Each structure stands twice: as C-alpha cells, then as structure tokens.
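Student: sharing a sequence plus its predicted fold:
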Amino acid sequence: MTITLAILCVLGIIVLLFINQASFGKLPQGTRLERIKQSPNYNGKQFLNEIKTTMMTSENGTLSVYKEYLFGDKSLTTPDTAISAIKTDLKSLPRDKDWIVWFGHSSYLLNLSGKTILVDPVFRKASPVSFVNKMFKGTDIYKPNDMPDIDYLVISHDHWDHLDYETVKELEPRVKKVVIGLGVGEHFEYWGYPVEKLVELDWWDVSEQSNGFRITATPARHFSGRSLFMNKTLWASYIFESPKRTIWIGGDTGYGPHFAKIGQKFPGIDLAILENGQYDKNWADIHTLPEQLSKEMVELGASRYMTVHHSKLCLSNHPYFEPLENAKKAAQESGKPVLMPKIGEVVYLD
C-alpha cells in the first residue's frame, strides 16, 4: 500500500508539473471572471451550449469510444504520401484585393478591404507534445514568420488544434488586435499580450472597428479547455463585416439552431467557412456530420462556402480524403458553390 501511494503521488506531481507549463494557459480570474459570471451562456460553473449537448453520444459508454478511437481502423486516416500544397509569398500579395489562403485544418489568412485576418493559426504544435497530432506530410510548410503583419488574429476557441501557444507567442509583435471568446483573454495576457489588443466577446456581442469593419461573435455548438478544466472559456463563431463583404468564420461546431439564426440575422453573407472533418458518430453533437453539411449551407444562406478542419491532422477515424468528398456532395445537394483550394493557394474573392 505504501509503495502504491508513493507511485500515485509521484505520478500526480508529474501531471501537475506538466499541466503547469505556460502553454496550458490560465483560467479566467479577477474582473474577467466577474464579466463571465454575467454572461447568459454561463451557469455559474461553466459555459453551456444553446441546446443540450452531449460530449460522447455513443450508447456504449465513454471507454468504448476511446477504445474505438485509439484502436479502430486507421488505415486510411493518414495519407502515405505528401499532401499537394503551394508555398505562397504571403507578404507580397496585394492589399487592394480581397483574398483567402488556407493552410490546412482550420488555419487561414483573409485579406478584406486591406485588413489581414488570421484565423486559428497552428504552425508549430497541435497538442501539448510534438509527437501527438502530427501534421500530414507536405502540410507543415507555413510558419509564423511567413505571415504578414496581422490586423486581426481570430481564435474560435482554446483547443490545441486551434490555439497554438508557440505560434501566437511568435506572432505577438505583429498582431494589432486579437478577437476571442469570453475568458480566452486570460491565456493571451498570461502569454504577454497587452489587454489593449484583446477584443473579448460573448455571443451576439458587436465590436465596431475602424474603417467600416464590424465584428459580431455568434454561437457555436462545441466545448473548450486546454487541460483538466472544461468549458471555462467560450467557444464562438464570428461574423466579419467589411466595407465590401460579409464573411462568417464558423470555428468548430456541431449542427444546431444557431445556423438558421445566423442566416436570418445576416442575410448577406458572401462567404461562410464551415467545419468539415474530425467528425464521428460517437461525438455527433460537437462536430458537423457529413449528412448535416448541406443543411447548414441552406440554413446559413451564404452565397458560397469553403470547408476547413481537414487535410492536415488526424483527430478522428474517418478517411483523410472523405471531407473533400463531403464538400462536393454538399455543394450538389445545397446548390451552393463551394471553394476547394489547395493548401497555400490564393483564392481571390472578387
């Protein structure tokens, strides 16, 4: 018994030391926590989704889900050869044109009316350790130094595959504003970002910016957390209204009534960027399933779409190429055009 207790104590100390690394961030406190407590999306202990959401939807229990995920068929989840990608000189792209460049998974760079918007950049690590969630061959070609100066760094939520500590630390000197959900600012302040840079929003909060820009945080159906504590910060999607066009940045989200609400509130969305990948029937509430993708397109009512959250990381057991097939099928079913660029390809939005 003494030996067992000693081993457990040592393991506990190792875990505590590990999760106390700076990369895990900090939980909201002080005035930030007081603001969180006033949110209608916070129940006094954690943030909630608009509708009842179950993390693991399998009837066989959580252990069976983890067993299937860890030991299920992974023969097609990772490509054998390098993904085809283009290395673009981003700093030389025109600022007087609207464009988008996707970097794989959920990272992409937008230029709207001369403002650069970098979304969920993950260029170093997508997990606490480098040997987990390794990037597919050929996709790891962009680094923080390749980015131009950033007007808006947008983070949908604080999961490791969307908020890369090393990347945002390197980018800080060249970032003017950070757009985040409630509570996520605690991480950024801890990592050296001045509070003046942070635009921290609750769902449906509106932030009026200069030069005709307006940002609205909109709901998503997901969860948050970088360590043992879940849902202490808010996950979100965002509407960016520029002088020329309206873009919806979807982040991670399962299907829900928020798609129709956003479409009704913003009937002129030019481009909507949807999650499409890392889905599974075992967590059907928190990620979009393939059969739901065209329904989301119809309810949002955007003029055109692009899908992300695929082609760079394996976080589920579906074939790595399946999301591309989903996008084509959803385009046919919805009658909506879907952009399908290569990683690094410049798509001009005009």
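Tutor: All right, it came through fine. Owing to the predicted nature of the structure, the values given are computational and were not obtained by experimental measurement.

Student: rest of the way, CA atoms for contacts and neighbours
Tutor: Will do.

Student: packing partners of the lengthiest helix in the chain?
Tutor: Ranked by residue count under DSSP state H, the longest helix found in the chain is helix 2-19. Where contact means 3 or more Cα pairs under 8 Å, 6 or more residues apart in numbering; DSSP states H and E, helix 2-19 is not packed against any helix or strand.

Student: okay, one more to line up with it:
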Amino acid sequence: MKNPAVKFWCMIVGIVIGIIIVLGGALTVFLNQPRFGRLPRSGERLERIKCSPHYQNGKFRNLHPTALMTSNKSKLWGILTFLFAGRDGLLPDIQIPVIKTDLKVLIQDSSDIMVWFGHSSYFLQLSGKHILVDPVFCMAAPVSFVNKPFKGTDIYKPEDVPDIDYLIITHDHWDHLDYETIKQLKNRIRKVVCPLGVGEHFEYWGFDREKLVELDWQEESVLDNGFVIHCLPARHFSGRGLTSNRTLWASFLIETPSRKVFMGGDGGYDTHFAEVGKQYPGIDLAVLENGQYNEDWKYIHTMPVYLGQIAKDLKAEQIVTVHHSKYALARHRWDEPLKNEINMVKEDSLNLIVPVIGQVVRLDHVEEK
C-alpha cells in the first residue's frame, strides 16, 4: 500500500497534468478558429516567399535590424502592463466627434475623395475606383473585450461600404485585417492587394486566387488601365497568432489617372521614406501612421519626433494621419496624436488635413497631373 503522502502528491500531479491537457486543448481549439487565418506552408506562395530577398531563416526581415522591444521588458510583460496598468487618459471622457456619411450616395459624384473611419481604416474614391484600406468594422483583436473602440466611434459597418474595386491590406495584424469585416464584404470585393504571404489568409477564407494581387517590396501590378499599385517597404512586423513575421508587411503607393497616393501602413522611421520620395516624385496625398507609439517599441511605430520628417522625406502635397482616435493600443493619452498633428503643422509648415471620423475629404482641389 502506498504511503498516504505519496498518494496525495500523485493525485495533485494528476490534477495538474489534467488541467494542462485541458488548457492546451482549449488553446489549440481557440487558435484554430478561422479568424486566425492560415500561414503559408507549401505550394507556389511558399516558394515565392523563400525567394524573397527580405526573407531569411524562416522569417521576413526589415530593411535594417529592428528590435521589437527596445526596453528590458518582454513582449508578454509589455502586453500585461498595458492591460492591467492604470488607464487614466487612455480613453476619452466624452464622445468624440463623428459623422455618419452615406457612402453609397456619396459615390454618385465621381470626385476624388477620402473618408476615414477611425484608426487605420479608410475609403478612397480615385478616378472612379473604390478603394478600401485596412477595414476593421467588427473586431480589432482575437477576443471582443480587448481593443474595444472608443464610445461612438464604431458607427460604420461592412454594409455601409459600397462595392470595392481594390481592397488594400498593409499587414495581417488584427487592427488592420478583421476577419468578420472581410467575410461580410467578400462578395463585393473585386481585387485584394496585400503583401507577400497575406494572401494565404484570404484563400483560407474562400477568396479565389485570381482576385489576389500579392506583392513583395518593390514589386508592382497594373490593376486596371491607368491604375498601378506599388508595394513598398515599411518598418514593422506581422502575425495573428503565436508565430510572427511569416507574412510580409508593407506600405503602398497607387498611381491613378488623377493622382498618386501613398498609404504608409504601420511602421517606424527608416530610410525607406526618403527613398520613396525620390523614387515617386509628386505624391499628392500621404496617409501616415500617428499613434499607438511608445519608447518601448520605438522602431516599429512612428514616434512623434519623426512624423514631420517622414512628411518631408515623401515630399507629399497633402498629409492625413491615421492609427488614432478609435482604439487605445499604447500608453499615451488618446488625444496626444491630435496634438502631434497641430505641432507638426506649426513646426514643419505642412499641408495637413485633419478630418473627424466619417468626414468627406475632397481631393480634387489638388491640381491633377
């Protein structure tokens, strides 16, 4: 007969093992939900990835060495600190201004326009084509209680958007690629433009490969007569689950019959902005990241000190900033990015457009080329 103490500890060990098995199974089921997408594992897409000059040792790399965390904190510790530390000033204490524009009526006028939906989601009508960038209308995180939108800022839903010629996705993070939004828009999207590897998510979600325009940095595609999209570098990272950097992140520049628009996506400052400005002179509008920055991850998001420099590097005629005013994903005050914009105008004399969510920005007053 076993010693009672031994029996007790055997029981405890058995319980612990059982809990680990149950939790592991639950995590596996959770991570295998369709909304997590799917990473490239085989086939033509994986072969393209392996041939990319930006892919080394099983992961995509930035142009220059880029530490994800620049403090001595781990990524997990940074997440836990954000979730459980004090939240004074992170959320607005009043409902911020928003406008509910009827986009389907708006597009009856063929003018070049932009409508920002908060954070990094926006709609462009350029020379009659409808372009939707990084739409997140449902969930900006794997679970609904994380990354909740500011009160009153989630007034736009997938059904509010007209049929889309080009859906442009800059990278596969949850706050830029929302499965539920994509699922609801699926039958109204003509073409998807995304960085290399991100197309795997779309195929997994039922999109025909013929609809996908999947590009590496410095590749381009003719979308239609007079419409060319260029895939350009960004200094960031990617991933929707436990594995990072198996898909590429990017900025994009679209050339249309009327203008050039740069879509910066997410990312910290680096030499690529000046290179883009030289390679594509005459950018009419640049949409730049401004928000969710922190010294602890200063290389992968745009720190305020560099915002004006990026605009100068690109030599853009007009600037709109995004990545703010809807979610609190960093420790700065919710309205600090708006103050950064004001300072940028004062210090750098830039032509900055500062719309509220849903406001129609008309681009046609810029001289057509």
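Tutor: Right, received. Where do you want to start? Every value quoted in this text rests on a predicted model; they were computed, and no experiment measured them.

Student: so how much does the longest helix of structure 1 differ from structure 2 once superposed?
Tutor: For helix 2-19 of structure 1, the mean deviation from structure 2 after alignment is 1.1 Å (mean Cα distance after the TM-score superposition for structure 1).

Student: against structure 2, where does the helix or strand that that helix is followed by fall?
Tutor: Following helix 2-19 of structure 1 in sequence order, the next helix or strand is helix 30-37 (DSSP states H and E). The aligned range for helix 30-37 of structure 1 in structure 2 is 43-50, by TM-score structural alignment.

Student: what stretch of structure 2 does the longest helix of structure 1 fall on?
Tutor: So helix 2-19 of structure 1 sits over residues 14-31 in structure 2, by TM-score structural alignment.

Student: just stretch 304-317 of structure 1 next, same as before
Tutor: By TM-score structural alignment, stretch 304-317 of structure 1 lines up with residues 318-331 in structure 2.

Student: got the contact list for the matching stretch?
Tutor: 82, 87, 90-91, 118-120, 147-150, 153-154, 284-294, 311, 334-335, 337, 341, 350-354 (Cα atoms under 8 Å, 6 or more residues apart in numbering).

Student: mind giving me the ChimeraX select for these, buried ones only?
Tutor: Buried residues within the contacts of stretch 318-331 of structure 2, by 16 or more other Cα atoms under 10 Å, are selected in ChimeraX with:
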select :90,91,118,119,120,147,148,149,150,153,154,284,285,286,287,288,289,290,291,292,293,294,311,334,335,337,341,350,352
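
Student: in strands only, show me the contacts of stretch 318-331 of structure 2.
Tutor: 285, 286, 287, 288, 289, 352, 353 (DSSP state E).

Student: residue 258 is in contact with the first one, correct?
Tutor: No - using Cα atoms under 8 Å, residue 285 of structure 2 and residue 258 do not qualify as a contacting pair, with a distance of 11.5 Å.

Student: assign residue 186 of structure 1 to helix, strand or coil.
Tutor: Under DSSP: H, G, I helix; E, B strand; the rest coil, the three-state class of residue 186 of structure 1 is helix.

Student: state the distance from the aligned partner of it in structure 2 to residue 258 of structure 2.
Tutor: Aligned counterpart of residue 186 of structure 1 in structure 2: residue 200 (TM-score structural alignment). When distance is defined by Cα to Cα, to the nearest Å, residue 200 of structure 2 is 32 Å away from residue 258 of structure 2.

Student: go on, residue 218 of structure 2?
Tutor: Following Cα to Cα, the distance that separates residue 218 of structure 2 from residue 258 of structure 2 is 22 Å.

Student: repeat that for residue 23 of structure 2.
Tutor: The value you get for residue 23 of structure 2 to residue 258 of structure 2, if Cα to Cα is used, is 55 Å.

Student: the more surrounded of these two?
Tutor: Remark: of residue 23 of structure 2 and residue 258, residue 258 carries more neighbours, 19 against 12, as counted by other Cα atoms under 10 Å.

Student: return the residues in contact with the aligned partner of the more buried one in structure 1.
Tutor: Aligning on TM-score structural alignment places residue 258 of structure 2 opposite residue 244 in structure 1. With contacts defined as Cα under 8 Å, 6+ apart, residue 244 of structure 1 is in contact with 112, 113.

Student: show me where structure 1 has its helices.
Tutor: 2-19, 30-37, 62-71, 165-171, 185-190, 258-265, 293-300, 322-334.

Student: of all those helices, which one is nearest residue 124 of structure 1?
Tutor: Closest approach to residue 124 of structure 1 among the helices of structure 1 (Cα to Cα): helix 165-171, 6.1 Å.

Student: pull out the buried positions in the closest one.
Tutor: Within helix 165-171 of structure 1, judged by 16+ other Cα under 10 Å, the buried ones are 165, 167, 168, 171.

Student: just stretch 52-68 of structure 2 next, same as before
Tutor: 54, 55, 59, 60, 61, 62, 66, 68.

Student: still on that earlier bit, distance check, the match of residue 258 of structure 2 against residue 178 of structure 1.
Tutor: 22 Å.

Student: likewise for residue 185 of structure 1?
Tutor: From residue 185 of structure 1 to residue 178 of structure 1 the distance is 9 Å (Cα to Cα).

Student: give me the mean deviation of the strand ranked longest in structure 1 from structure 2.
Tutor: Across structure 1, the longest stretch assigned as strand under DSSP E is strand 175-181. Superposing on structure 2 and averaging over aligned pairs (mean Cα distance after the TM-score superposition for structure 1), strand 175-181 of structure 1 comes out at 0.4 Å.

Student: gap between that strand and the chain center?
Tutor: Offset of strand 175-181 of structure 1 from its chain centre (Cα atoms, centre = their mean, to the nearest Å): 14 Å.

Student: which one is the residue at minimal distance from the centre of structure 2 nearest to, not counting chain neighbours?
Tutor: Ranked by distance to the mean C-alpha position of structure 2 (Cα atoms, centre = their mean), the top residue is residue 176 at 3.4 Å. Distances taken as Cα to Cα, 6 or more residues apart in numbering put residue 134 closest to residue 176 of structure 2, at 4.6 Å, once the chain neighbours are dropped.

Student: please tell me I have it right and the one you found contacts residue 166.
Tutor: No - if you go by Cα under 8 Å, residue 134 of structure 2 and residue 166 don't touch, sitting 11.1 Å apart.

Student: give me the more crowded residue out of those two.
Tutor: In this view residue 134 of structure 2 and residue 166 are compared by other Cα under 10 Å, and residue 134 has more residues nearby, 25 against 21.

Student: what's the more buried one aligned with over in structure 1?
Tutor: Residue 134 of structure 2 maps onto residue 120 in structure 1, by TM-score structural alignment.
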